Every structure is written in C-alpha cells, then in structure tokens.
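Undergrad: Fold the stuff below for me.
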Amino acid sequence: MPDLNLLITLDALLAEGSVAGAARRLGLSPSAMSRALARLREVTGDPLLVRAGRGLVATPRAMELRERVGELVDGAQEVLRPAARLDLSRLTRRFTLRCSEGFAESFGPALLEIIGAEAPGVTLAFTLKEDKDSAPLRDGTVDLETGVIDAGTAPELRAFPLFDDRWIGVVRAGHPLAQVGDPTKIYAAAAHIQVERRGLHSDEIDGAASEAGIVRRVRAVAGGFATALALARATDLVATVPARHTLGLRRDMTSFELPFPLPGFTVSMLWHPRMNGDLGHRWLRQCLRRACDAVLRSAQE
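TA: Purely as a prediction, here's the structure:
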C-alpha cells in the first residue's frame, strides 16, 4: 500500500521548490526531507526536482502533478480537520488585499459593506499591486490578491475566477466625438492614452487596431488605468480600459465598444496554499466573490 504521507511531502516540495523550504514547512530536518525526496523519486520514477544553478526546478512530471497533489492534500486535510465554527461577531483580525486602484474603487465598497455587516471587528487593508511577485502572499504580508493569471504567476498559488472582462473605449462626458455615434470614427479621429504596466500588452491593442485600419495616435502614456481615466476625464483623449475592472473609475464618462475584436481575460483572486484551510481566510474569499457578484449584478440592472 502506498505511503499517503508522501503526498504531503510532495505537496510541500512542489510548493516551496526547495528541500530546505519544504523541511521548514513540515517541521522536518533537511536530511529527513532529502530522504523523503529520494523515496518520492523511487515511487514516481521521476526526479521531480532537479538542480538548476543554486536552486531546484520542477520537472514536467512534477508540474503535471502539482495541482492534483495540492487538491488531494487539501481534501484530506478538510476531511480530517475537526468541525469548527467561525464566530464572525467576535472575530478581530486584519486582512490585506493587494489589488489595483481600479479594482479597489469598483469592488472595495461592496466588500467593506459585507465585512462590516458580518464581522465588525475585521479590518481590511488595501495595498497597491505593482507586480506579480508572490513573496508577499508566501510570507503572509498579503492575504489575498486579485489579477490575471499568466506565465508570470507563481505556479504554487491557489486561484479562483471572479469575473470575465473585456476592453472598451472611454472618453469624457460631453466629448465632441461622442456625438458621432460611430466607434470607428471616434477611435480613429481622437488621440489616445497608452497604458504601460506589467502584464498589459499595449502592442496587442495597437495590432488589433491596425488590422482594422486604425493607427492610434498616442498623446500620453500612463502607468495604470486609474491615471489613464483621470487624464481622459480632463482632456479629449481616449482611454482603452477593461470594462468591469474600472466600473468605479469611469462614472459619468462615456464608454463605447471597440471597433475591432480584442480577446478578453479573466480576473481571479489568488492566495497561498498554506491559507487554504484557514476559516477566516476562507470567509474572506467568499466575501470577495459575493462583493464582485453584487457589483456586477447591480451594473446590469
């Protein structure tokens, strides 16, 4: 019969990417973890982690197993965990959510309303997400973050999709071109604000516009959607932004569909697997999902 304890060991090794880190996580000595890794290699018939410079990297087989092993360990821990209840009325805790300014303004008020009604002793700190570094989630500086999963997302993070989004054009209220009614003419005739931030590929927007016969005349460059919309609100420039992500930032502005196809994307919440079974953290994740659903449902009414 296979030793199911090896699943916990494998999960720690794949999440930490190092023998020393996995040993600390499970409270074992490095030598004991090295022996466990040797046993795992024997059982799976794969090296799992191989040397690359001063560190270790996962093999393709290990990458294939990562999510499955994590789900099995989480499920086993859930089954074996004693029944517990979270007394929200007496919960005193500070959570940190890392997200963009646009996300905080669009969904933050609804999230705070839910938290305040259910757990008045909880404080929610919003911190700006400027990169995809997973260290704050790993070390506990950040409890939860939102973003788009891509090649730069740390593979050990857990994720849950919050909503799908699409790109739109936005101009100030009363913009002279807004009376035209033709998105192609608006987009082609106006000058534009280009957003440059990690994970956002402005060249894809330019490429899609070019295929439609439109060359964007960039007059300003912004580091984020909040800045881009603030500039568009006070000028005749056009900002190209995510529709749902910027609901709270583009109030009283005029939005229009882009005159060319552009792939959408999914905004997810992400957290470190060590927080997966934490009752307070699980409640926070549920609150965020409910807040996003409520805001988007209200926007459709």
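Undergrad: make it CA atoms for all contacts and neighbour counts henceforth
TA: Fine.
Undergrad: and residue 89, how many neighbours does it have?
TA: 13 (other CA atoms under 10 Å).
Undergrad: for residue 83, that is, sorry about that
TA: 7.
Undergrad: Confirm that it sits in a helix.
TA: No. Secondary structure of residue 83 (DSSP: H, G, I helix; E, B strand; the rest coil): coil, not part of a helix.
Undergrad: Roughly how far does it sit from residue 277?
TA: 12 Å (CA to CA, to the nearest Å).
Undergrad: so how many other residues sit close to the closest residue in space to residue 121 that isn't next to it in sequence?
TA: Leaving out its chain neighbours, the residue that sits closest to residue 121 by CA to CA, 6 or more residues apart in numbering is residue 92, at 4.6 Å. By other CA under 10 Å, 12 other residues sit near residue 92.
Undergrad: do residue 300 as well
TA: Neighbours of residue 300 (other CA under 10 Å): 6.
Undergrad: distance of it from residue 105?
TA: When residue 300 is compared with residue 105 (using CA to CA), they lie 18 Å apart.
Undergrad: likewise residue 62?
TA: Residue 62 is 39 Å from residue 105, by CA to CA.
Undergrad: who's more crowded, these two?
TA: Between residue 62 and residue 105, counted using other CA under 10 Å, the more crowded position is residue 62 (19 against 16).
Undergrad: Please generate a structure for the following sequence too, so the two can be compared:
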Amino acid sequence: MENLDLNLLTALDVLLDEASVTGAAHRLGLSTSAMSRTLARLRSVTNDPLLVRAGRHLVPTPYATDIREHVHTLTRDVQAVLRPRHRELDLKTLDRTFVLRANEGFLNVVSAPLVTAILNEAPRVHLRFMPKTDKDALPLREGRIDLEIGVRGVSAPEIRSRLLFRDTFVGVARIDHSLFADGDISIARYAACRHVAASRRGTFRGPVDDALEQLGYQRTVSVVVPGFPDALEIVRQSDMVTHVPRSCLANLAHDLARGSNLRLFELPVKTSEIAIASMWHPRMDADPAHRWLRDTVQAVCRRLFACYDVCFWKST
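TA: Have a look, this model is predicted:
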C-alpha cells in the first residue's frame, strides 16, 4: 500500500469504460503513449491483462468485467471525498444539535435572543447550553462542545477564537445605600463597604482587590456566590455592594430606567477590560453550519450589547 496511486483507479475506470487506450487518453488529457504506460502499470499491479486485443479492438478480460462496476463506484466515492465541497447551506432543512458552553451571566442575557435568532433561520436546529465550570479545552477537542463563550485567553494552542465584545466592571448597590449619600464615591468609602463577590471557583479575591491593593486599600468580601445574578439578588436585599460586568446588566436596563431599587456606579478604581470571545476547535473551521452558528452568535452579541452601550468594539 506504500506505493498506492489513486490516479491508477481513475485511469482504470476510464479504460474499462472506453475499452480503448486512445479513447481513455483523450478523456484524461494524456498522450496515447502515456496511457499505454499506465495500462502496463495496471496490468502489473492487478496481475491481469485487463484489456486484450480482439481484431482491431480491445476487450475486457473476465476479471476486468467482474470489477468494472466496483471500480466505477470506488472512483466516484474517492472523488467525492477528495473534491472540495461547495454545497450551499440550507438552514430551513438543517437538522443538527449544537452544544454551547457559557457562564450563567452570559446565558441570562444572551440565551433568549440567541435562541430566537437561530430558530427563526433554522427551525430544525437544537441547542444545548452547558454550564462553564472551568477552562478545560478537552471538551472542544473531543467534540463534546461545539462553541464556548468566555474570557479570551489561551486554553489550548490550537483553539480558534473570535472577539465578541469587550466588557468592563461596574459597581452595583441598593438605590438608598449610604454610599451615594455624599456625592462622589471615594476609594476609601467604597473599600469600607461590605462586598459580595461572584466567583466560579469560590475565591474571595479578584481584579478589584488587586487594584485596591496597589493604592493601599483593602476591602471586606463578606459573601462569595457562584454567579453575578446571585450577587445582584443579595445586593438588592441588603446593604452590601458588588461589581459585575456591564453585559450582565443588559436585562436590567429597562428596570433601572423605570425605578429599580438598584443603582449603578463607576468603580473608583480602574480594572482591565474583559475580552469576551467565542472559541472552537479548528476542525470546525470549514463546516458551513458551524460557521453560520459563529456568525449568528457574534451578530446577536453586537446587536444586543450595542443597544445598552455595554461594549467597546475593537478590531480583532
């Protein structure tokens, strides 16, 4: 099998169909002498004459007659596998299940409009949303997850990513919190509050603590919850404060405008922007359905977050 030449299969198919070296050469764009050499190679490989002289014509041997249909089927199948695909994606008939992994905050805001956008175009598609408990790339590598949404980073060297939006942290407290009593919020007054932190890993320390420490301050984190929606609910019913990505507040925009008991404020310390991206394994790059899924996720994020002035769009 080391010296297997698939071109011989194509040549054999044409030779058996034409039963003529000259006719086969013309169809394949070869000279008659080159086609004769190819027939000689085929005879050597198969250990059979394949085509023999009968008067002025060539006729197939019993072996050649026996394999003719099989050779034609094999040739067609090989060409179908190796020929680049240019098929059009028919979204109305696309019947496929996509598995997406994202954290709770993202799903709270994006899942409903994303489901609407996808099912409006592809009604037979099924979506499965999975919780994001870690950054392990193995599920993407093994094909258990089609698309992951999260903080852009290096989870594995081969994983592809596309920037969806850039997010920033914003403070949240109850509207009648004493933090708002004396005008501008100073670093000292902010640090003196009791805080609720959202951490998937259950840690009490995060980017805000690093920023405060650089300025000589330290805050007290009294409660740690798994997700940002939990932190907002605690703040709504207590004197604690928290910080969440602006994107998590998109669903609250109308409530805030109508007099919700929550109030937003700019953090008195600067933290880095958060780059949120979609991530996938490179084997899905050329898949038309997966490409459509990636484009749809990006379009929904741009439309949704731009409406709430959440994101600062930058080129990838």
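Undergrad: What does the superposition give as a TM-score?
TA: Once superposed, the chains reach a TM-score of 0.67 (TM-score structural alignment, normalised by the length of structure 1), with 221 aligned residues with a CA RMSD of 2.5 Å.
Undergrad: all strands of the stretch 101-250 of structure 1, in order?
TA: 122-128, 144-147, 158-165, 167-171, 191-195, 217-222, 238-242 (DSSP state E, counting those that start in this stretch).
Undergrad: Dump the ones you listed to JSON lines, plus distance to residue 250 of structure 1 and mean neighbour count.
TA: Below are the strands of the stretch 101-250 of structure 1 laid out as JSON lines (distance: least, CA to CA, whole Å; neighbours: other CA atoms under 10 Å):
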{"stretch": "strand 122-128", "distance to residue 250 of structure 1": "19", "mean neighbour count": "15"}
{"stretch": "strand 144-147", "distance to residue 250 of structure 1": "19", "mean neighbour count": "23"}
{"stretch": "strand 158-165", "distance to residue 250 of structure 1": "15", "mean neighbour count": "16"}
{"stretch": "strand 167-171", "distance to residue 250 of structure 1": "8", "mean neighbour count": "23"}
{"stretch": "strand 191-195", "distance to residue 250 of structure 1": "15", "mean neighbour count": "22"}
{"stretch": "strand 217-222", "distance to residue 250 of structure 1": "16", "mean neighbour count": "15"}
{"stretch": "strand 238-242", "distance to residue 250 of structure 1": "10", "mean neighbour count": "25"}
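Undergrad: Look up how far residue 230 of structure 1 lies from the counterpart of residue 295 of structure 2 in structure 1.
TA: In structure 1, residue 295 of structure 2 lines up with residue 286, judged by TM-score structural alignment. Distance from residue 286 of structure 1 to residue 230 of structure 1, counting by CA to CA: 31 Å.
Undergrad: Out of those two, name the residue with the larger neighbour count.
TA: residue 230 (15 against 11).
Undergrad: Now do the aligned partner of residue 155 of structure 1 in structure 2: how many residues are near it, please.
TA: The alignment partner of residue 155 of structure 1 in structure 2, by TM-score structural alignment, is residue 157. Using other CA under 10 Å, residue 157 of structure 2 is surrounded by 7 other residues.
Undergrad: now the helices for the stretch 151-300 of structure 2?
TA: Under the criterion DSSP state H, counting those that start in this stretch, helices of the stretch 151-300 of structure 2 are mapped to 187-192, 207-214, 228-236, 253-257, 288-307.
Undergrad: helices or strands next to the third one in the packing?
TA: Just to be clear, that refers to helix 228-236 of structure 2. In terms of contacts (3 or more CA pairs under 8 Å, 6 or more residues apart in numbering; DSSP states H and E), helix 228-236 of structure 2 is packed against helix 104-121, strand 169-174, strand 194-198, strand 241-245.
Undergrad: which residues does the residue nearest the centre of structure 1 contact?
TA: Geometric centre of structure 1, nearest residue: residue 147, 2.5 Å, by CA atoms, centre = their mean. When contacts are counted by CA atoms under 8 Å, 6 or more residues apart in numbering, residue 147 of structure 1 touches 99, 267, 268, 269, 270.
Undergrad: Against residue 74 of structure 1, how distant is it?
TA: Taking CA to CA, one finds residue 147 of structure 1 at 23 Å from residue 74 of structure 1.
Undergrad: Residue 73 of structure 2: neighbour count?
TA: Neighbours of residue 73 of structure 2 (other CA under 10 Å): 11.
Undergrad: just residue 94 of structure 1 next, same as before
TA: 11.
Undergrad: just checking, what residue in structure 2 corresponds to it?
TA: Aligned partner of residue 94 of structure 1 by TM-score structural alignment: residue 97.
Undergrad: And residue 172 of structure 1, by the same measure?
TA: Under TM-score structural alignment, residue 172 of structure 1 pairs with residue 174 in structure 2.
Undergrad: Can you tell me the closest non-neighbouring residue to its match?
TA: residue 262 (4.5 Å).
Undergrad: what's the counterpart of residue 104 of structure 1 in structure 2?
TA: That one, residue 104 of structure 1, aligns with residue 107 by TM-score structural alignment.
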